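> sequence below, structure please.
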Amino acid sequence: MPAGCSRPLRLCWTQRIPSSSTKISVMAGSVSAKWRSIWPGKGEPEPAIPRTEKTALVKSRRGQGLYRQRVKAIERACRITHVDNPDHLIASHCKPWRHCSNEERLDGENGLMLTPSIDHLFDRGFISFEDSGRLLVSPVADQTSLAKMAIEINETVNVGVFSSGQREYLDFHRNDIFLESR
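Sure, this is the predicted structure:
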């Protein structure tokens, strides 16, 4: 019998159970019985998960690739930074996904191609746009951070006219997402 064996394994060896498959079966039964005595009603133990990892159930958004293509067909660059490399742009919803019907979620008119920092500001309601294209900056937004992101706070910035479909979604953004006061 190998040194350092557990008690159930020692019992298997000392009882001289004839076949190795029977030994394994008896061992498994002993371990299961021990587990049930520690955690009644819990069944078999779950495999250990390292502390640096966790298991998660992820709900993914279907159609995101199609949505991005549709937005790119309308918007070719970030309206504020003018970055036009698709690798550095996010297809951002004007009317957020959670508030949309299935059709609105994939409507290219419901989107703008934005750089990540501009997307963050737009998504959180720190900036929005008038139908005419004038940039709106929330009084809640941190002015120092905006200046570091090259957003002109004291100047009138116009990013160009929006389509009629975009104007409908931007109306929702201004009324329900944009932060107008502290």
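
> going forward, measure contacts between C-alpha atoms and count neighbours the same way
Fine.

> for the strand or helix carrying residue 168, which positions count as buried?
Using DSSP states H and E, residue 168 sits in helix 164-172. Across helix 164-172, burial judged by 16 or more other CA atoms under 10 Å covers 166, 167, 168, 169, 170, 171.

> another for comparison:
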Amino acid sequence: MREVSPGDIVFSFVATRMHAIGIAQSFCYECPRPDEFGAIGQQWDEIGWRVDVRFKTERHPMRPKDHMATLAPRLPDRYSPLQQNGNGLQQVYLTELPFELAEELARLMGRPILDLVRGHRVAETLPETGSPNAIAIWEAELTRRIETDPSLDNTVRQTLINARRGQGLFRERVMAREKYCRVTKVDRPTHLRASHCKPWRDCVTNEERLDGENGLFLTPSIDHLFDRGFISFQDDGELVVSPVAHAQSLNKMGVPTDQRLNVGRFTDRQRYFLNFHREHVLLQRS
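Sure thing, here's the model as predicted:
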């Protein structure tokens, strides 16, 4: 999931047939398990990964099992979506397809799909429309729970809600530890945002939401890149650039992508939160 990029082609294989072709509309992002799943997937974690995909249902779904003479030689040795007999693999939820296999599946599904996979037809993509809305809904629900929690007084409630926006007590605590943007070196507080390393929505306790060592002071453009997982930092201060990031855009925003950048040392507690950021926020690509 964390290796998907906007514009990637997604084949939907359900009940032995290719029922739809989709185009990824967003990068991967965290999201709660949908309520409509019901009892399905109860063993899954409450928080998982989501990618917004625009699907087009096929009027005549193709059955790969009927074409294994041409498909079988193109199956990868590892993480194959199909068995040699054409049946799907239960343990594979999402896997990358070799181009040769994707091309043959597309050929069997029809010329429009083949042109799309070969890049002869431009895919209509949305500018990550689903991602911000889904996260906003999630955070709004968490805010509602805080607002209705009888164990919290009004001051604490407002303090926690302000922390979501990087304001109030959280900002003050970050300011006590961070004096400037680690990347751009801007040091005027007016131009800096207090950004969570472990996102506010992911914090297990309210103490984590207000912990000053769970934050960095960043200029707005760097805050955007850090919040969306296009950059992160190693424990020793080395800047990490996501492989899916657009290098030219990052360069224009003051993030060097063609040279190493060390932003300085972090405390043990900061390293703890940055580890979460690298594991769960930073976008990946194989």
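
> redo the buried residues of helix 164-172 of the first structure as a markdown table? Include distance to residue 78 of the first structure.
Output for the buried residues of helix 164-172 of the first structure, formatted as a markdown table (distance: CA to CA, whole Å):
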| residue | distance to residue 78 of the first structure |
| --- | --- |
| 166 | 15 |
| 167 | 17 |
| 168 | 19 |
| 169 | 17 |
| 170 | 16 |
| 171 | 19 |
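
> mean per-residue distance, the helix holding residue 168 of the first structure versus the second structure.
Following the fit onto the second structure, the mean deviation recorded for helix 164-172 of the first structure is 0.2 Å by mean CA distance after the TM-score superposition for the first structure.

> what's the longest helix in the first structure?
When the first structure is parsed with DSSP state H, its longest helix is helix 20-38.

> who touches the helix or strand following that helix?
The first helix or strand that comes after helix 20-38 of the first structure along the chain, using DSSP H and E, is helix 64-74. Under the criterion CA atoms under 8 Å, 6 or more residues apart in numbering, residues 91, 105, 106, 107, 108, 109, 110, 111, 112, 113 lie in contact with helix 64-74 of the first structure.

> just the ones of these in helices?
Of the positions in the contacts of helix 64-74 of the first structure, residue 105 sit in helices, assigned by DSSP H.

> could you measure the residue lying closest to residue 149 of the first structure once chain neighbours are set aside against residue 88 of the first structure, distance?
Closest residue in space to residue 149 of the first structure, ignoring its immediate chain neighbours: residue 117 at 7.6 Å, by CA to CA, 6 or more residues apart in numbering. Distance, residue 117 of the first structure to residue 88 of the first structure, by CA to CA, to the nearest Å: 10 Å.

> same thing with residue 82 of the first structure?
11 Å.

> what range in the second structure matches stretch 148-159 of the first structure?
With TM-score structural alignment applied, stretch 148-159 of the first structure matches the range 252-263 in the second structure.

> so which bits of the longest strand along the second structure are buried?
The longest strand of the second structure (DSSP state E) is strand 53-62. Within strand 53-62 of the second structure, the residues scored as buried using 16+ other CA under 10 Å are 53, 54, 55, 62.

> count the residues that sit near residue 136 of the second structure.
The tally of other residues near residue 136 of the second structure (other CA atoms under 10 Å) stands at 12.

> matching residues in the first structure for the following helix or strand past the longest strand of the second structure?
Following strand 53-62 of the second structure in sequence order, the next helix or strand is helix 68-71 (DSSP H and E). Across the first structure, nothing matches helix 68-71 of the second structure (TM-score structural alignment).

> show me what counts as buried in helix 68-71 of the second structure.
Those buried within helix 68-71 of the second structure under the rule 16+ other CA under 10 Å are 68, 71.

> tell me what it is packed against?
Packed against helix 68-71 of the second structure by the contact rule (3 or more CA pairs under 8 Å, 6 or more residues apart in numbering; DSSP states H and E) you find helix 99-109.

> in the helix it packs on, what's buried?
101, 102, 103, 104, 105, 106, 109.

> got JSON lines for the contacts of helix 64-74 of the first structure, with neighbour count and distance to residue 178 of the first structure too?
Shown next, in JSON lines, are these (neighbours: other CA atoms under 10 Å; distance: CA to CA, whole Å):
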{"residue": "91", "neighbour count": "25", "distance to residue 178 of the first structure": "18"}
{"residue": "105", "neighbour count": "23", "distance to residue 178 of the first structure": "19"}
{"residue": "106", "neighbour count": "23", "distance to residue 178 of the first structure": "22"}
{"residue": "107", "neighbour count": "19", "distance to residue 178 of the first structure": "21"}
{"residue": "108", "neighbour count": "24", "distance to residue 178 of the first structure": "21"}
{"residue": "109", "neighbour count": "25", "distance to residue 178 of the first structure": "18"}
{"residue": "110", "neighbour count": "25", "distance to residue 178 of the first structure": "16"}
{"residue": "111", "neighbour count": "28", "distance to residue 178 of the first structure": "16"}
{"residue": "112", "neighbour count": "25", "distance to residue 178 of the first structure": "15"}
{"residue": "113", "neighbour count": "27", "distance to residue 178 of the first structure": "18"}
